[in-house]
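>>> Turn this into a model:
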Amino acid sequence: MEALQNQIKQLIIDALNLEDITVDDIETDAPLFGEGLGLDSIDALELGLAIKKTFNIVIDADDTNTREHFASVANLANYISSQTSH
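Next up, the predicted model:
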């Protein structure tokens, strides 16, 4: 799971052009939005597209669980893992 989490962290950095941030700077359990990494809704869209392209998983923006999936790297890793293990 740690490898997937690091892959997601790198995906966040690449997708959002976060040049001053490294994988080590992103805490696995820290919030991605607001207080944590400080991402916004535009970042969420970009990240959703990157996840779709990388993992072939479509994240439904209208799904009530989507906010929870995007809450942290740990949540995203769990969600992606659950979607790809079918």
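
>>> Every contact and neighbour count from this point should use C-alpha atoms.
Will do.

>>> Contacts only, for residue 57.
51, 80, 83, 84 (C-alpha atoms under 8 Å, 6 or more residues apart in numbering).

>>> And those residues, which of them are buried?
Buried members of these, scored by 16 or more other C-alpha atoms under 10 Å, are 51, 80.

>>> and the contacts of residue 57, which of them are in helices?
51, 80, 83, 84 (DSSP state H).

>>> In a markdown table: those, plus distance to residue 16.
Listed next are the ones in helices among the contacts of residue 57 as a markdown table, based on distance: C-alpha to C-alpha, whole Å:
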| residue | distance to residue 16 |
| --- | --- |
| 51 | 12 |
| 80 | 19 |
| 83 | 23 |
| 84 | 23 |
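
>>> The structure of the following sequence is requested for comparison with the preceding one:
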Amino acid sequence: MNDLELELKQMVIDVLDLEDMTPEDIDSSEPLFVEGLGLDSIDALELGLALQKQYGIKLDSDSEETRKHFASIQALARLVASHQAA
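Have a look, this model is predicted:
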């Protein structure tokens, strides 16, 4: 697990108050929504705000592209890494 994925996992836990979870409990490749972690649209909004605040990333909540970025921790890590490289 790389540092960025670990950081994102901790952000998910903190932002969504997942008290009984640790970063090690989250599989980087598992889906974040529906199956996998089972997050919902409210969780997506909260995560989107956290990404904007922490990394300066603005996402269009209705776009298919945004849905792809929120597919997994790995996808979010790619998004953040590409944003930091730009």
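
>>> picking up where we left off before, ok, the contacts of residue 57 of the first structure in the second structure, which still hold?
Contacts conserved in the second structure for these, counting by both residues aligned by TM-score structural alignment, their matches' C-alpha atoms under 8 Å: 51, 80, 83.

>>> Tell me the one among those residues nearest to residue 5 of the first structure.
residue 80 (9.9 Å; C-alpha to C-alpha).

>>> residues contacting the closest one?
Residue 80 of the first structure makes contact with 55, 57 under the criterion C-alpha under 8 Å, 6+ apart.

>>> To which residue of the second structure is it aligned?
Using TM-score structural alignment, the partner of residue 80 of the first structure in the second structure is residue 80.

>>> And residue 69 of the first structure, by the same measure?
By TM-score structural alignment, residue 69 of the first structure lines up with residue 69.

>>> What's the separation between that match and residue 47 of the second structure?
11 Å (C-alpha to C-alpha, to the nearest Å).

>>> do the same with residue 61 of the second structure
11 Å.

>>> Of the two, give the one with the bigger neighbour count.
residue 47 (18 against 13; other C-alpha atoms under 10 Å).

>>> so where does the more buried one fall, helix or strand?
Element membership for residue 47 of the second structure, per DSSP states H and E: helix 41-55.
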